[in-house]
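S.K.: The sequence and its predicted three-dimensional model are supplied below.
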Amino acid sequence: MSRIKSPLKQSVIRDAISEKIHQSPENNLADRMKVVIEKHFPIENRYRELARLTSVGSGSWRQFQNGKQRPTMQMIEECCQIFPQYTLWIVTGIDDKNLVQQCLDD
């Protein structure tokens, strides 16, 4: 038997998620991507390794990491493919480990 959430309950949940996102110092997608990249790639080979693992050139990764370029859709998609465990957090800022991600079935 499925439970239907009331609009009030959904509003409370939405507000709690919004508050959690805004409390994080990494409060936008680009900042969260940079955190993941900095954690997993040593500075000396960072851009070369990212270029090797993706279809994005090392210069573009460098420009993004240095704040001179916003992440492209390709960068976001490929970063999430390399680090699927961080996809929800990168894209939304939500870090609830109990949420299960799934695709839509046809």
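M.R.: Nice, I can see it. Residues are numbered from 1 along each chain as shown.
S.K.: From now on I want contacts and neighbour counts done on CA atoms only, so please keep to that.
M.R.: Fine.
S.K.: from the chain's centre, how far out does the helix or strand harbouring Asp31 sit?
M.R.: Assigned by DSSP states H and E, Asp31 falls within helix 29-40. Helix 29-40 sits 8 Å away from the centroid of its parent chain (Cα atoms, centre = their mean, to the nearest Å).
S.K.: name the helices or strands packed onto the next helix-or-strand element following that helix?
M.R.: Downstream of helix 29-40, the first helix or strand assigned by DSSP H and E is helix 46-53. If contacts are counted by 3 or more Cα pairs under 8 Å, 6 or more residues apart in numbering; DSSP states H and E, helix 46-53 sits against helix 58-65.
S.K.: mind redoing it with 10 Å?
M.R.: Counting contacts by 3 or more Cα pairs under 10 Å, 6 or more residues apart in numbering; DSSP states H and E, helix 46-53 packs against helix 29-40, helix 58-65, helix 73-82.
S.K.: Can you add mean neighbour count and distance to Lys20 and give those back as CSV?
M.R.: Listed next are those as CSV, based on neighbours: other Cα atoms under 10 Å; distance: least, Cα to Cα, whole Å:
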stretch, mean neighbour count, distance to Lys20
helix 29-40, 16, 14
helix 58-65, 18, 25
helix 73-82, 15, 21
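S.K.: ok, second structure coming up, stack it against the first:
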Amino acid sequence: MIESPISGKHVAEQPQPMSITERIKLVIQVRISDRSRYVDLQQITGISGNIWKNFWHARREPSAEMLESIAKTWPEYALWLTTGILYPAIGQIRPSSDRFRHDLSEEMPWTTKLLKLKIEFENYCQKEGIDSEHVVKETSKVPEPLINSLIKHSNMSKQEIISFLQEKKTDNEFQYDCHDEDFVSDAPPKFTAS
């Protein structure tokens, strides 16, 4: 118990918000099997399993590359991973602490599909040396391998992908009907009355 500087009452001490390291570990713990953790992480991210093992056992801090790879793999957690803030209205959530709560047959939220599509689209264009802005402007010339790659990695249909590409909107043009009360902080309030 500590004394509240506001009311002078004794209140229960609140836990500190999770660090980025703790948030990354929670995502890994929920989404990756313990048995093959480092092999799976290496396969998913392209970062050595030994680096992940050293991170897991607190022998190194997470690198920007590690954080980016986790956020790109599970974009529904990207905002929470980097800031500790939840924004469920646009599909930005935190993983449940219940291990493997996700049902793979469950439909992926639209925002997660869209983020995965955008990530895969940019990765493919970069790998192939294609100007992604040009592809968006010329949707009639979208290479079939790109469409197939996007279908595989985003769990979207060909029609959904083409519709996305035909929107011809830049990131700044997308409008969201969101309000401040939609944001939820991962940090608990500092004091609560006992």
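M.R.: Perfect, thanks for sending it. Computed from a prediction, not measured in an experiment: that's the story for all the values here.
S.K.: Give me the TM-score for these two chains.
M.R.: Between these two chains, after superposing, the TM-score reads 0.69 (TM-score structural alignment, normalised by the length of the first structure); 84 aligned residues with a Cα RMSD of 2.4 Å.
S.K.: And the helices and strands packed on helix 46-53 of the first structure: which comes nearest Ile17 of the first structure?
M.R.: When those are compared by Cα to Cα, helix 29-40 sits nearest Ile17 of the first structure, at 15.3 Å.
S.K.: what about the residue most central in space within the first structure, distance to Gln65 of the first structure?
M.R.: Centroid-nearest residue in the first structure: Ile90, 1.1 Å away (criterion: Cα atoms, centre = their mean). Separation of Ile90 of the first structure from Gln65 of the first structure (Cα to Cα, to the nearest Å): 15 Å.
S.K.: ok, then the element right after the lengthiest helix in the second structure?
M.R.: Ranked by residue count under DSSP state H, the longest helix found in the second structure is helix 110-128. Using DSSP H and E, the helix or strand that follows helix 110-128 of the second structure towards the C-terminus is helix 132-137.
S.K.: Tell me the first helix or strand C-terminal of that following helix.
M.R.: Next helix or strand after helix 132-137 of the second structure toward the C-terminus (DSSP H and E): helix 144-154.
S.K.: Just tell me the aligned range of the helix or strand following that next one in the first structure.
M.R.: Downstream of helix 144-154 of the second structure, the next assigned helix or strand under DSSP H and E is helix 158-166. On the first structure, no counterpart of helix 158-166 of the second structure exists by TM-score structural alignment.
S.K.: check contacts around Ile51 of the second structure.
M.R.: Neighbour list for Ile51 of the second structure: Tyr38, Leu41, Gln42, Arg59, Arg60, Glu61, Pro62, Ser63, Met66 [criterion: Cα atoms under 10 Å, 6 or more residues apart in numbering].
S.K.: what residue of the first structure takes the place of the fourth one?
M.R.: Meaning Arg59 of the second structure. In the first structure, Arg59 of the second structure lands on Lys68 (TM-score structural alignment).
S.K.: Report the separation between that match and Leu53 of the first structure.
M.R.: Per Cα to Cα, Lys68 of the first structure is found 22 Å from Leu53 of the first structure.
S.K.: what does Gln81 of the first structure give?
M.R.: Using Cα to Cα, we find Gln81 of the first structure at a distance of 10 Å from Leu53 of the first structure.
S.K.: do Pro7 of the first structure as well
M.R.: Distance of Pro7 of the first structure to Leu53 of the first structure, computed by Cα to Cα: 44 Å.
S.K.: of these two, who's got more company?
M.R.: Set Pro7 of the first structure next to Leu53 and count neighbours by other Cα atoms under 10 Å: Leu53 wins out with 13 against 9.
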